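Student: predicted model, plus sequence, below.
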Amino acid sequence: MTRADRTRFATRRRGDLFDSLLGLLLDEGFAHLGVADLAARLRCSKSTLYTLADSKEQLVIKTVTHFFRTATDHVEASVAQESGARERVITYLVAVGDALAPASERFMADLHAFGPTRELYERNTAAAAHRVQQLISEGVAAGDFRDIDAAFAADLAASMMSRIQRREVATATGLDDASAYRQLASILTTGIIAGPA
């Protein structure tokens, strides 16, 4: 095996380990699990996990970062397949909801309770709101959406996205994050689509 092959194998192994760890955290949360618990569940050694990060906290942060990065890639790949503005906004918001769908209540509770992961979620929510604004602006420019203030429509979406992120929508309506994003997509795009009122 060449050095390049070993490097590719090690990189793929790390990615696979992060994926497995992410699956575990999404299912069970992370606050109650120590590194020994994680290693046992993943059938690897603690030293293997410590090659990914220096502490459990760093391991969680890196895994949640991996989650959001992978989710963003999938969301953007879905949007790239759409041509119409309405479809792009719907696809974007539904894909965000789909990306959050595997997250258990326990994972979401742990994510919000731990400052660094809560900050990652807040940052990703802000980036998603900015992306929605871009998509709406493109739709207005193309004539697919009514001549609305794209910044206002995006701010409206961002407000709801922040409420979803803070679990306020779940508390008020019982909707999980994924369902709430789907509802937002439907309501938002119906309200701004060009055509007869």
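Tutor: Great, that's in hand. Residues are numbered from 1 along each chain as shown.

Student: okay, CA-based contacts and neighbour counts for the rest of this
Tutor: Fine.

Student: buried set for the host helix or strand of Leu188?
Tutor: Secondary structure from DSSP states H and E places Leu188 in helix 177-192. Going by neighbour count (16 or more other CA atoms under 10 Å), the buried part of helix 177-192 is 177-186, 188-189, 192.

Student: okay, now the one to match up with it:
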Amino acid sequence: MAAPTPVRRGAARHSELFDALVELLLTEGFAHLTLDDVAARLRCSKRTLYTLAGSKEQLVRAAVVRFFARATERVEAAVAACATPADRVAAYLRAVAAELAPASARFVDDMAAFPPAAEVYARNTAAAARRVGELIGEGVAAGDFRDVPVSFAAEMVTATMVAIQQRRIAGATGLADAEAYEALATLLLHGLARDPATPARPSAGCRS
């Protein structure tokens, strides 16, 4: 078997560094960290960091983009493993909660205070809200949810998700973002549930 080329080894090293950077920022936040601090934590040189991005600001934004991209992949995988609309909505919101769970309060606060990172979070929140709206629409069309106005349900979800992203929910309730998404999942699913007098389709659950 041929040995990996230097290009492939370099790409793998960059990927490992980015993953380690994301983990570091999730745990410690980033506003207080200098590039020297980051290099020391990742056990690499500042020169190596500059191969990833040209400045600390660019490095942070790239790490936040990577965090949400990887999270989106895992969330959609959780949805794909479910058979019914109710299971898919629950899986989506609870997978979002699980992805946000490792994020420290310091990281989330730093994102909110750093416009390039806040923009990435806002963009992903908007995309997530649209996705939940799609899933609700599928459930209503299939007869698995109440015949609620899909646009209203989607707008309600969007408003709540934006409030979570903007830290208004945390400020008002003390809930972490992951906890708020879990609460949203519970409230939404109970609100969408069919009338108990109307037989519901059996749930096939999610594939493990």
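Tutor: Noted; the coordinates are in hand. Predicted model, so just to flag it, every value in this text is computed and none were measured.

Student: re earlier: can you redo the buried residues of helix 177-192 of structure 1 as TSV with distance to Ala71 of structure 1?
Tutor: Below are those laid out as TSV (distance: CA to CA, whole Å):
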residue	distance to Ala71 of structure 1
Asp177	14
Ala178	13
Ser179	16
Ala180	17
Tyr181	14
Arg182	16
Gln183	19
Leu184	18
Ala185	17
Ser186	21
Leu188	22
Thr189	22
Ile192	26
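
Student: which of those residues sits closest to Arg3 of structure 1?
Tutor: Ala178 (42.7 Å; CA to CA).

Student: picking up where we left off before, the helix holding Leu188 of structure 1 vs structure 2, average offset?
Tutor: Following the fit onto structure 2, the mean deviation recorded for helix 177-192 of structure 1 is 0.5 Å by mean CA distance after the TM-score superposition for structure 1.

Student: read off where that helix ends up in structure 2.
Tutor: On structure 2, the counterpart of helix 177-192 of structure 1 by TM-score structural alignment is residues 177-192.

Student: what about Arg88 of structure 2, distance to Phe30 of structure 2?
Tutor: Distance of Arg88 of structure 2 to Phe30 of structure 2, given as CA to CA, to the nearest Å: 34 Å.

Student: find the nearest non-adjacent residue to Asp177 of structure 2, please.
Tutor: Ile164 (6.1 Å; CA to CA, 6 or more residues apart in numbering).

Student: wait, I meant Ala170 of structure 1
Tutor: Nearest one to Ala170 of structure 1, counting by CA to CA, 6+ apart, is Asp176 at 5.6 Å.

Student: count the residues that sit near the one you found.
Tutor: 19 (other CA atoms under 10 Å).

Student: helices along structure 1, start to end?
Tutor: 3-28, 35-42, 46-50, 56-80, 85-100, 105-113, 115-142, 150-165, 168-173, 177-192 (DSSP state H).

Student: please identify the most buried of those.
Tutor: Ranked by mean neighbour count under mean count of other CA atoms under 10 Å, the helices of structure 1 are led by helix 85-100, which reaches a mean of 22.

Student: how big's the offset between it and structure 2?
Tutor: Mean for helix 85-100 of structure 1 is 0.7 Å (mean CA distance after the TM-score superposition for structure 1).

Student: hang on, the earlier thing: quick one: residues in contact with the match of helix 177-192 of structure 1.
Tutor: Under the contact criterion CA atoms under 8 Å, 6 or more residues apart in numbering, stretch 177-192 of structure 2 has outside partners 86, 89-90, 93-94, 96-101, 145-146, 148, 160-161, 164-165, 167, 169-170.

Student: try 7 Å
Tutor: Identification of contacts with stretch 177-192 of structure 2 by CA atoms under 7 Å, 6 or more residues apart in numbering yields Ala90, Leu93, Arg94, Ala97, Ala98, Leu100, Ala101, Phe145, Arg146, Ile164, Ala170.

Student: which of the buried residues of helix 177-192 of structure 1 sits closest to Ala141 of structure 1?
Tutor: For the buried residues of helix 177-192 of structure 1, the nearest to Ala141 of structure 1 is Ile192 (12.8 Å; CA to CA).

Student: Thr34 of structure 2 -> structure 1?
Tutor: Using TM-score structural alignment, Thr34 of structure 2 sits opposite Gly34 in structure 1.

Student: contacts only, for its match.
Tutor: Lys56.

Student: equivalent analysis for Ala122 of structure 2, please.
Tutor: Going by CA under 7 Å, 6+ apart, the list of residues near Ala122 of structure 2 reads Gln165.

Student: try it again at 8 Å.
Tutor: Val162, Gln165.

Student: quick check: it vs Glu138 of structure 2, distance?
Tutor: 25 Å.

Student: repeat that for Val60 of structure 2.
Tutor: 37 Å.

Student: please apply the same query to Glu28 of structure 2.
Tutor: Taking CA to CA, one finds Glu28 of structure 2 at 39 Å from Glu138 of structure 2.

Student: and stretch 61-69 of structure 2, how far from structure 1 on average?
Tutor: Relative to structure 1, stretch 61-69 of structure 2 is 0.4 Å off (mean CA distance after the TM-score superposition for structure 1).
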